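Visitor: Sequence first, then the predicted structure, then my questions.
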Amino acid sequence: MALIDRVKEVSKKNGYSLTDVAIKAGIGEKSIYAWTKREPTVATLQKVADVLHVSTDYLLGRTDDMNYSSISENKQIDLKDALNDEIMLAFDGRDIPETDKIKIREYIELLDLKRRSEHE
């Protein structure tokens, strides 16, 4: 299956048009349509894969495993560490600004404090 066909298939499963995917990925609205004539850059392909929650290998037809996450089911991510680190966090394909990270961190700390006080 060609790259464009895989992108169309996964986009449809996610309820997105190719234009929706392009906008969420931060690329030109008609960029994906141009992939019938030319290959996307690695960076652009990765952005689209991130939006669709699949691997670039899946989109390129190198695997039939759509597995996006390199995080195993048993691995735990500490949100406090993730929010404090210089990791690029995103929600629905858009970067989370630093001011929002601070608010998220404060809200989680409030929930944790509440949970601890209920168990004392």
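Guide: Arrived safely, thanks for sending. Residues are numbered from 1 along each chain as shown.
Visitor: going forward, measure contacts between C-alpha atoms and count neighbours the same way
Guide: Noted.
Visitor: At the geometric centre of this structure, which residue sits there?
Guide: In the chain, the centroid-proximal residue (CA atoms, centre = their mean) is D50; its distance is 3.8 Å.
Visitor: Next up, identify which helix or strand that one is on.
Guide: Assigned by DSSP states H and E, D50 belongs to helix 42-52.
Visitor: distance of L18 from S70?
Guide: 25 Å (CA to CA, to the nearest Å).
Visitor: before we go on, here's another structure to hold up against the first:
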Amino acid sequence: MTLFDRTKEIIKKRGMSVSEVERKAGLSENYLYTWKKSDNPRKKSIESVAKVLGVSVDYLLGKEEKATNKDYDGEVEEALNSARMYQGKPISDAQRETIKGIVKAYLDAQDKDK
């Protein structure tokens, strides 16, 4: 599987679009499609895409077989920070930890199913 194929596959698993990943990674429009023909994409670009997708560079390059959600911790925290209230009441620290655990378990299960 090529770098582009692996990238496109994980984009689909994450429910994202190629253009969304390009935008979040700070890449130009249609940049990822150049990976179809390029044998040597920029390392910084691969790192940026891996970060957006929550996988390692080694996974994108085919050196690891399993994609992990380890980089989603920051995104989960960010989402919890934006959801400070529920039904007009602040979310407690205990509720935050419960929600974080549920989200992580869901993401881990999603990777195992694919």
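Guide: The structure has been received and is ready for your questions. Computed from a predicted structure; not experimentally measured.
Visitor: thinking again about what came up before, comparing the helix or strand following the helix holding D50 of structure 1 with structure 2, how large is the average distance?
Guide: Toward the C-terminus, helix 42-52 of structure 1 is succeeded by helix 56-59 as the next helix or strand (DSSP H and E). Taking mean CA distance after the TM-score superposition for structure 1, the mean distance separating helix 56-59 of structure 1 from the aligned residues in structure 2 is 0.5 Å.
Visitor: which residues touch helix 56-59 of structure 1?
Guide: Helix 56-59 of structure 1 is contacted by residues L3, R6, V7, L45, Q46, A49, T63, D64, D65, M66 when judged by CA atoms under 8 Å, 6 or more residues apart in numbering.
Visitor: Can you mark which positions in the helix or strand following it are buried?
Guide: Heading C-terminal from helix 56-59 of structure 1, the first helix or strand you meet, by DSSP H and E, is helix 79-84. Buried residues in helix 79-84 of structure 1, counted by 16 or more other CA atoms under 10 Å: L83.
Visitor: helices and strands around helix 79-84 of structure 1, which ones?
Guide: For helix 79-84 of structure 1, the packing partners by 3 or more CA pairs under 8 Å, 6 or more residues apart in numbering; DSSP states H and E come out as helix 98-118.
Visitor: From the chain's centre, how far out is the helix it packs on? Work that out for me.
Guide: Computed by CA atoms, centre = their mean, to the nearest Å, the chain-centroid distance of helix 98-118 of structure 1 equals 23 Å.
Visitor: cool, stretch 46-64 of structure 2 as well?
Guide: With CA atoms, centre = their mean, you get 9 Å for stretch 46-64 of structure 2.
Visitor: residues contacting S11 of structure 1?
Guide: Counted by CA under 8 Å, 6+ apart, S11 of structure 1 has contacts S17, L18, V21, L52.
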